[in-house]
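*Asks:* Sharing a model that was predicted from the sequence below.
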Amino acid sequence: MAGVGPAPILFNEFFQMFMRCMPPNGWPVNSKIAVGNSGGPDSTCLLFLLNMLLTDLRSKAMARQSIPTSVVSLSVNHNLQETSQLMAARSASNAEAMGVEHLTLDIPWGTPPFSAKPVAGQPVEQVAREARYHVVFNGMTHTGAHSVAFGHHADDQVETSLMRLARGTTELGAGGMRRCRRWGMGTGDVEGGLGWVGHHGLNRWIVRPLLEVRKDRILATCEEHQLDYVNDPTNFQPEITLRNAIRKMLTLQEEGKDMVIFISDAYPASLTITQSALSGLPQHIASSLDKIKVAAADLQDTPMDLTGGIHQLHGAVKVLSSRLEDVDNEVTFHLKNLTLPSPPSTLILSSHALPAVVDPTVRLAFVLRVMRYVSFHPWGSMRADGNRRRTSIQRIIDTLWQFDGAPPFTAGGGVLWQPAIFSAKKRLRVGTQCLGRQLQPGERFAWMASRLPAVPYHVLDTATLPPKLDVDVTERLATAINRGNPSLEVLFDCRFLVRFDLSQVPEELVDALRKYQETGVNVRIRPHTKFYWPKVVLRQPSCPDTIHATLLDDGQIGTFGRAPWVSMEYIRLLDAT
């Protein structure tokens, strides 16, 4: 008697999967969700299920629930392979057959901010990924989508976990992709550059409803509903990408083919694949496969046994993913208990309460969360996490959790760590003056995390600063005023959102800005105070600078008696995602 095949995904089941991906503040009312549609089985299945779900809920007048009300299909034409046009066309036809709005996004290689089309020998996978995410975000903006859903599934999750192990990730990284995460500010530091999305990315989400579903169930769903799709032939060529090589390796191991055991001092009881099984791989891919085998066996709490193939790894990766969620929750709990009232853009942590955080993994996640909050690098980028360099992060942990204090230091991420003495009634003391000092009643030792200064505070007003710290907004203001725009938003130092209410701009300044090239008027955002808070400065020929707005210690805006046409908000987040 033949065995029962994998079951297709039921609609009620998918509804639960989808709701587990809901952003922390819920789905916005009347929002639209995009689906990254490649034309393959995973995204075709996801688009079908999501469209059917939203259609069914609308028909039952259940749209009052916090769910998106419509879906849009986005496909990317990389134009890197002969099949690119075919897959883009299949994506469009599938969406049309389902009655779903569709947009095909072509990557304009060679047109800034996109590089020239990558060729053999270049890191094609990374370049294509950055370009793909850039145009997908633009597609979300164009169609008004609040979130984008990707068809990543449980098999992809295993592959991602192993890829991260090859890069030397911690247990946190081995947990793989999250079901729901913010887009973030992007991968680039240059406004308008490839990967840059700025503050808009803090309110956009990536969701993966199928993340715990195995590939065979997705294929069964496509078969059950007679969904037409196309397979990307490059997904099965192990010499092209590390992901493909991992996929091939796991298939071979599951089938028990071409496996040998070897014992060595460096890699005891490790597994390797014979030359005949995966021959002709580039050296960097072959080397990464060897690193995976060692790192998978070395995971402390949940070692991963590669010998049984991908199906045996599902459970281990699911445990790691669950562990990641538990760590996130524990870090959130400790931050609430440890954080003291802090000046804007800083975080003050009570030293005497830090020993309550015992788990090394939680300590690691705790430090990374604080760095991401304080850093001037784009929120969500690896640079904001100090590139997750193990030695640097461990130095921070060792210093913060010691009991005898330490002088100010930095260990990456653009974050300065300083000892502090906190008192609810007296002024805050920060820096070396706190070392060796006896506490007075009502005082406690603490650590302050703040932005790493670019130049010493005493020369801040006269020093030449990088463009991101000396932002000329004159042209943008003039253009917005001439167009009749009601407001203008400017991200300053990847930390503050400065808003200009153009209906409140003083009339004399409006007139000067309309002719700024003639009048020489210049409006800039520059930092002030040792924490690099923003101030809006007006410069005019033969006149001293005039400060129009500045952030004050209590987080309020000082406008010096002028109309409140400028507001400022610190927008970094302490959230895990």
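*Replies:* Happy to help now that I have it. Residues are numbered from 1 along each chain as shown.
*Asks:* Could you use CA atoms for every contact and neighbour count after this?
*Replies:* Fine.
*Asks:* What distance do you get for R526 to F409?
*Replies:* Noted for R526: a distance of 25 Å to F409, by C-alpha to C-alpha, to the nearest Å.
*Asks:* more neighbours, those two?
*Replies:* R526 (23 against 16; other C-alpha atoms under 10 Å).
*Asks:* what's the helix or strand for the more buried one?
*Replies:* strand 522-528 (DSSP states H and E).
*Asks:* Run the angle between the helix or strand following that strand and strand 522-528 for me.
*Replies:* Going down the chain from strand 522-528, the next helix or strand is strand 533-539, by DSSP H and E. Relative orientation of strand 533-539 and strand 522-528, computed by axes from the mean of the first three to the mean of the last three C-alpha atoms, to 10 degrees: 150 degrees.
*Asks:* thought V498 was touching I557?
*Replies:* No. Assessed by C-alpha atoms under 8 Å, V498 is found out of contact with I557, at 10.9 Å.
*Asks:* list residues touching both of those two?
*Replies:* 567-568 (C-alpha atoms under 8 Å, 6 or more residues apart in numbering).
*Asks:* tell me how far stretch 536-549 is from the chain's mean position?
*Replies:* Stretch 536-549 sits 37 Å away from the centroid of its parent chain (C-alpha atoms, centre = their mean, to the nearest Å).
*Asks:* Which positions within it qualify as buried?
*Replies:* 536-540, 547-549 (16 or more other C-alpha atoms under 10 Å).
*Asks:* mind checking how far F500 is from Q122?
*Replies:* 43 Å.
*Asks:* Quick check: A296 touching P303?
*Replies:* Yes. The pair formed by A296 and P303 meets the contact definition of C-alpha under 8 Å, at 5.9 Å.
*Asks:* Compare the two (neighbour count), which wins?
*Replies:* More crowded of A296 and P303, by other C-alpha under 10 Å: A296, with 20 against 15.
*Asks:* ok, which stretches of the stretch 401-550 of the chain are helices?
*Replies:* 474-483, 507-514, 516-519 (DSSP state H, counting those that start in this stretch).
*Asks:* wait, isn't W27 in contact with P68?
*Replies:* Yes. Between W27 and P68 there is a contact under C-alpha under 8 Å: 6.3 Å.
*Asks:* Count the neighbours of G168 for me.
*Replies:* Quick note: G168 (other C-alpha under 10 Å) scores 18 neighbours.
*Asks:* Against that first model, consider the following:
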Amino acid sequence: MTSIVARRGQSYLAATRRAPYRHASTIAPAPVTPAEFTEHLLRCTPPGGWRDSIAVANSGGPDSVCLLFLLSSVLRERKAKQSDTAGTFPVTVHSIHLNHGVQAANAQMESVAASQAKRFHVPHIKISIPWTTQSQSGKPKDQITEEYLRRARTALLYMAISKLPTRCLAYAHHADDQVETSIMRLSCGSKDWGASGMRPVRRWGMGESKDLYRPHLRGMQTWIVRPLLDIPKDRLIATCEANGLEYVVDPTNFQPDMTIRNAIRGYLHRREVALQTSPAINDILSIPQNWKERGFEDAIQNLCPGRSTLTHLRSAVSHLGKQLELHEVQATSALNRAVLPSPPSTILLSVDKLLGCTEPQTQTAIARRIMRYVSPQPWASLAAIGHARVASSQALVSLLWDNSRTLHSLRTFTSGGCVMWQAISLGRDGEIKYRLPEPHEPLLWLGQRAPPPAGKVYNLHFNVTERLQAALQRGQPKFTCCYDNRFSISIHLDARQYVKVKNMVWSLPEMLEKGKIIIRPKATLYLPEVVWERNGEEDCLLGYYRPTKKPRSLQWTGVPWVAAYFARPLSML
């Protein structure tokens, strides 16, 4: 199937005359105005405000071309008015196009993406999956899958924005995409949390072990925004047509056998046509034609029972998203009351303060937030929240909201996300006591990293000597690494850095030549310790101690040119 190009003055209906899956509509949709888009953009503002620049993933399709047009128009208008946009809005926008190189239409999409960026006076870069040499994972081109393409796309887009003066990437996912995502997740067994669809703003995260490129700590400061999630597809098309924008309709979007999302899109179209053209249809379940479509219809009925149209489904998913945000806000308030000071990478909770939170959805939000905070699994990965299994979050909810104090309820417990829980008490001086609380003492739970499996603790030992030597040779001012997906460890690189051992002064190059620098876990909390090992001896470059005035806190100690901090936030984003 060849690509379909809508050029200036040509309607989407004319351009898609060969595309069978356009949602039916009886009322002409209104274009999105810059003022309306501004409101949607503000709702996507990352915590701390916008940086100077934002990048758009520009496929050359109508959605991303529309997003690039609206974003560039708003920013250009504010610049012309000399509005103060510091932190409130981005100042500049970049366009990034990824050529997958797997179909004939990709060259045309690349050309249109570049031409539209040029028309909007937006800096544009193009990248390609390097099939001609070797793919990112070494897979031959004829063995690619949709999952592989997704991971390749994510990796290459991140590497592209890392070279730009931005830490924010905007996607053009819209309200119809939200409906498809919700149905896809529900048909795979998700509950309300998954059915609420994509978030308008979220951290990029640390990446997962299967990813082709993992951003680690940099991903924690990088944001993904989706300003169009509340806007239907037909209004984006109307915006393109009203402003004479050129775009390419990807023909693979209309091939139901290619992806489950395509199959859902095709079923929604046929269902919408049936509902609008045959008002006498009483049995909505007669529309599905196979077992897969029956699963889609079951998901739709779960989301919005009855003869629900696409408009109803959009509203239902939007409502779920707003409810989720409300529960997250309530979870933040409850955690602010219940969290007590504790060592880094741990969380200490007062059960008495949690009991006031009785809403099940908020309890689930708290459980997932805690797992993600303490877990050694990559932040934002499903593994960090127990693979989003209901059983994982409910097991933790049952533990934290149980004040019965029976021996069974106070047992040490490992929840999803590799987080271990134990009931503890506090001494008179506030020191943590690893014993069960007495009846007159408050019930407290300490969550910490679970011990690695037997024989796997050495997986947390890292020799960074060669990496430090290479960084020194390149003239890097600082070496930074992510330890156990939990800590950022930085070593300032300067030949003048030294350590004094037994009245002898060793410079950093000498230390690297005579021995090795190791990062390893220490004690039961698995906090990082940086040591210099040589000839059977070792000296601590970074460790921690417990100050007497603040018994529940830990402070780092060691040489001034080695530092560490806990990198995982407890916030909702």
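*Replies:* In hand now; what should we look at? Small disclaimer: the values here were computed from a predicted structure and weren't measured.
*Asks:* Tell me which residues are up against the strand holding R526 of structure 1.
*Replies:* 460-461, 469-474, 492, 516, 533-540.
*Asks:* count of neighbours near the aligned partner of T55 of structure 1 in structure 2?
*Replies:* Using TM-score structural alignment as the criterion, T55 of structure 1 maps onto R76 of structure 2. Neighbours of R76 of structure 2 under the rule other C-alpha under 10 Å: 17.
*Asks:* what does the one 3 residues further on give?
*Replies:* Around K79 of structure 2 there are 14 other residues, counting by other C-alpha under 10 Å.
*Asks:* ok so, going back, assign a three-state SS to the match of T55 of structure 1, would you?
*Replies:* helix (DSSP: H, G, I helix; E, B strand; the rest coil).
*Asks:* Quick check: the gap between it and V56 of structure 2.
*Replies:* 16 Å.
*Asks:* With S345 of structure 2 instead?
*Replies:* From S345 of structure 2 to V56 of structure 2 the distance is 35 Å (C-alpha to C-alpha).
*Asks:* The match of T55 of structure 1 and P62 of structure 2, how far apart?
*Replies:* Look at R76 of structure 2 and P62 of structure 2: by C-alpha to C-alpha, they are 21 Å apart.
*Asks:* Identify the residues contacting the one residue sitting closest to the centre of structure 1.
*Replies:* Centroid check for structure 1 by C-alpha atoms, centre = their mean gives G380 as the closest residue, at 3.7 Å. When contacts are counted by C-alpha under 8 Å, 6+ apart, G380 of structure 1 is found next to 183-186, 372.
*Asks:* and it, what pairs with it in structure 2?
*Replies:* Aligning on TM-score structural alignment places G380 of structure 1 opposite A380 in structure 2.
*Asks:* which SS class is its match?
*Replies:* Of the three states, A380 of structure 2 takes coil under three-state DSSP.
*Asks:* Quick check: it vs M371 of structure 2, distance?
*Replies:* In terms of C-alpha to C-alpha, A380 of structure 2 sits 11 Å off from M371 of structure 2.
*Asks:* now E147 of structure 2
*Replies:* E147 of structure 2 is 26 Å from M371 of structure 2, by C-alpha to C-alpha.
*Asks:* Between those two, which is the more surrounded one?
*Replies:* Per other C-alpha under 10 Å, whichever of E147 of structure 2 and M371 has more neighbours is M371, with 30 against 10.
*Asks:* Could you check how many residues crowd around the nearest residue to S375 of structure 2 once chain neighbours are set aside?
*Replies:* Nearest residue to S375 of structure 2, sequence neighbours excluded (C-alpha to C-alpha, 6 or more residues apart in numbering): G417, at 5.1 Å. By the criterion of other C-alpha under 10 Å, G417 of structure 2 has 28 neighbours.
*Asks:* What is the equivalent residue in structure 1 for V65 of structure 2?
*Replies:* V65 of structure 2 maps onto T44 in structure 1, by TM-score structural alignment.
*Asks:* That match - that's part of a strand, no?
*Replies:* No. Using three-state DSSP, the assignment for T44 of structure 1 is helix, not a strand.
*Asks:* you'd agree it is up against L50?
*Replies:* No. The pair T44 of structure 1 and L50 does not pass the contact test of C-alpha under 8 Å, sitting 10.0 Å apart.
*Asks:* the more surrounded of those two?
*Replies:* A direct count of neighbours by other C-alpha under 10 Å for T44 of structure 1 and L50 places T44 higher, at 27 against 24.
*Asks:* The more buried one and R90 of structure 1: what is the separation?
*Replies:* For T44 of structure 1, the distance to R90 of structure 1 equals 10 Å [C-alpha to C-alpha].
*Asks:* for S115 of structure 1, same thing?
*Replies:* 27 Å.
*Asks:* for S342 of structure 1, same thing?
*Replies:* 54 Å.
*Asks:* ok, those two, which is more surrounded?
*Replies:* Taking neighbours as other C-alpha under 10 Å, S342 of structure 1 and R90 compare with R90 leading, 21 against 16.
*Asks:* Which secondary structure state does that one sit in?
*Replies:* On the basis of three-state DSSP, R90 of structure 1 is classed as helix.
*Asks:* residue in structure 2 matching it?
*Replies:* Match for R90 of structure 1 (TM-score structural alignment): V112.
*Asks:* quick one, what contacts its match?
*Replies:* 60, 246-248.
*Asks:* counterpart of K433 of structure 2 in structure 1?
*Replies:* Checking TM-score structural alignment: K433 of structure 2 goes with R429.
*Asks:* and whichever helix in structure 1 runs longest, what does it pack onto?
*Replies:* Longest among the helix segments of structure 1 by residue count, using DSSP state H, is helix 310-338. Identification of packing neighbours for helix 310-338 of structure 1 by 3 or more C-alpha pairs under 8 Å, 6 or more residues apart in numbering; DSSP states H and E yields helix 154-166, helix 171-174, helix 242-255, helix 360-374.
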